[in-house]
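> Let's see this in three dimensions:
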Amino acid sequence: MTTTQDHTEIALLVSRFFRALDERKFEEGWARAFVTDDVRTVTPIGLAEGAAAVRHTEEAIRRFARTQHVSADVLVDADAASGSATASWNAHMTHVHHPATLERRGPGADPLFTVGGRYDAELRRTDDGWRISRLSVEAIWTTGQPPVLPEGVEPVLPR
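Alright, predicted model coming up:
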């Protein structure tokens, strides 16, 4: 049974995680406040696990000059006895392209790439509180152009 405290702690974890992405303070160990060491992420540009998932997240954010991630409707199902939980939330993610990207794309290039999506997560209670152990994001809609990706990487956009 989900307690109000568990729901509040997990919703705050989501908000702090999104804020950390937007503030881009990726000092060594920054992700330990949000994810387990064995975290697994599934995003529109791939699957990653552990430290690679953290690097993947940092690289994705750095593809843009600025970002703003907004979460809403966090739904939590927690089992305090087992120390596990699931959560899902809606997200509105605005990404501002780097000037070099806009220059490469030419006059009239849209400076924004905006995504409406849904996150699903599995969490574990650790000695330091709830941490995300599995995280997936599904893009439901987009506007603008996605970032310039490394050769061979294709984004999975909504159908």
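> Going by C-alpha atoms from here, please, whenever you check contacts or count neighbours.
Will do.
> Please give me every residue in contact with the closest residue to Ala51 other than its chain neighbours.
Nearest residue to Ala51, sequence neighbours excluded (CA to CA, 6 or more residues apart in numbering): Asp37, at 7.1 Å. Counting by CA atoms under 8 Å, 6 or more residues apart in numbering, Asp37 touches Gly50, Ala51, Ser133.
> To compare with the earlier structure, here is another sequence to fold:
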Amino acid sequence: MPTHSGPDGPADRAAVSELLDRYLADFDSLPERPGDDDRYRSLFTEDLVLTFPVGGHRGLPGLDAFQRAAKARWGRTQHLSSNHVVELDRDTALLTAQLLVTHVHRAAAPPLPHFTAGSRVRARAVRTEQGWRLGELSVELIWTAGQPPR
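From the prediction side, this is the model:
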């Protein structure tokens, strides 16, 4: 596995940051796309560890079902991440970011106000033969507003 430093730093930081953006965009696109655990191989290591306020998951097997179950609680979601900071140490990287999420309830009478949350993301990425992959991703809830799911 090649080790990079110096001039590749900006490209490595961008690649690690993009992993989070791609993951969040993928989640927001559920359930429109077909189910498939393999699609996550371009984002995560085989032994990934996910930790969220609503639960967690380990490994690629069953990840798509885990994601779909989390998304099924909502009619729509929109994840906006910002302030990505990537610290490189040869073939590992630590990523922190801020996350603002809007959760739109499924149709209800009377309509429920959207549930929004502000969170902090922490992730660890490793450089693999195929490129950077997230091995750990955690979301720490900072604040919420609106109606949580029933």
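> What is the equivalent residue in structure 2 for the residue nearest to Ala51 of structure 1?
Alignment note (TM-score structural alignment): Asp37 of structure 1 maps to Glu46 of structure 2.
> would its match count as being in a strand?
Yes. According to DSSP: H, G, I helix; E, B strand; the rest coil, Glu46 of structure 2 belongs to a strand.
> separation between it and Pro148 of structure 2?
32 Å (CA to CA, to the nearest Å).
> Secondary structure element for Val42 of structure 1, which one?
strand 35-43 (DSSP states H and E).
> how close does that strand sit to structure 2?
Strand 35-43 of structure 1 differs from its equivalent in structure 2 by a mean of 1.0 Å after superposition (mean CA distance after the TM-score superposition for structure 1).
> Buried ones in that strand, by neighbour count?
Val35, Thr36, Asp37, Val39, Arg40, Thr41, Val42, Thr43 (16 or more other CA atoms under 10 Å).
> Just the terminal-to-terminal distance for stretch 73-87 of structure 1.
So stretch 73-87 of structure 1: terminal residues 10 Å apart, CA to CA.
> So what touches it?
Stretch 73-87 of structure 1 is contacted by residues 1-3, 6-7, 10-11, 88-90, 120-126 when judged by CA under 8 Å, 6+ apart.
> equivalent range in structure 2 for the longest helix seen in structure 1?
Assignment by DSSP state H gives helix 4-23 as the longest helix of structure 1. Aligning helix 4-23 of structure 1 against structure 2 (TM-score structural alignment) gives residues 10-29.
> And the contacts of that stretch?
43, 67, 71, 76-79, 81, 84, 86-88, 93, 95, 125, 132-134.
> Kindly recompute the last result at 7 Å.
With contact meaning CA atoms under 7 Å, 6 or more residues apart in numbering, stretch 10-29 of structure 2 is reached by Leu43, Thr77, Gln78, His79, His84, Val86, Ala125, Trp132.
> before we move on, what about stretch 116-123 of structure 1?
84-93, 130-142.
> quick one, the helix or strand hosting His92 of structure 1 and helix 4-23 angle?
Per DSSP H and E, His92 of structure 1 falls inside strand 84-97. Counting by axes from the mean of the first three to the mean of the last three CA atoms, to 10 degrees, strand 84-97 of structure 1 lies at 20 degrees to helix 4-23.
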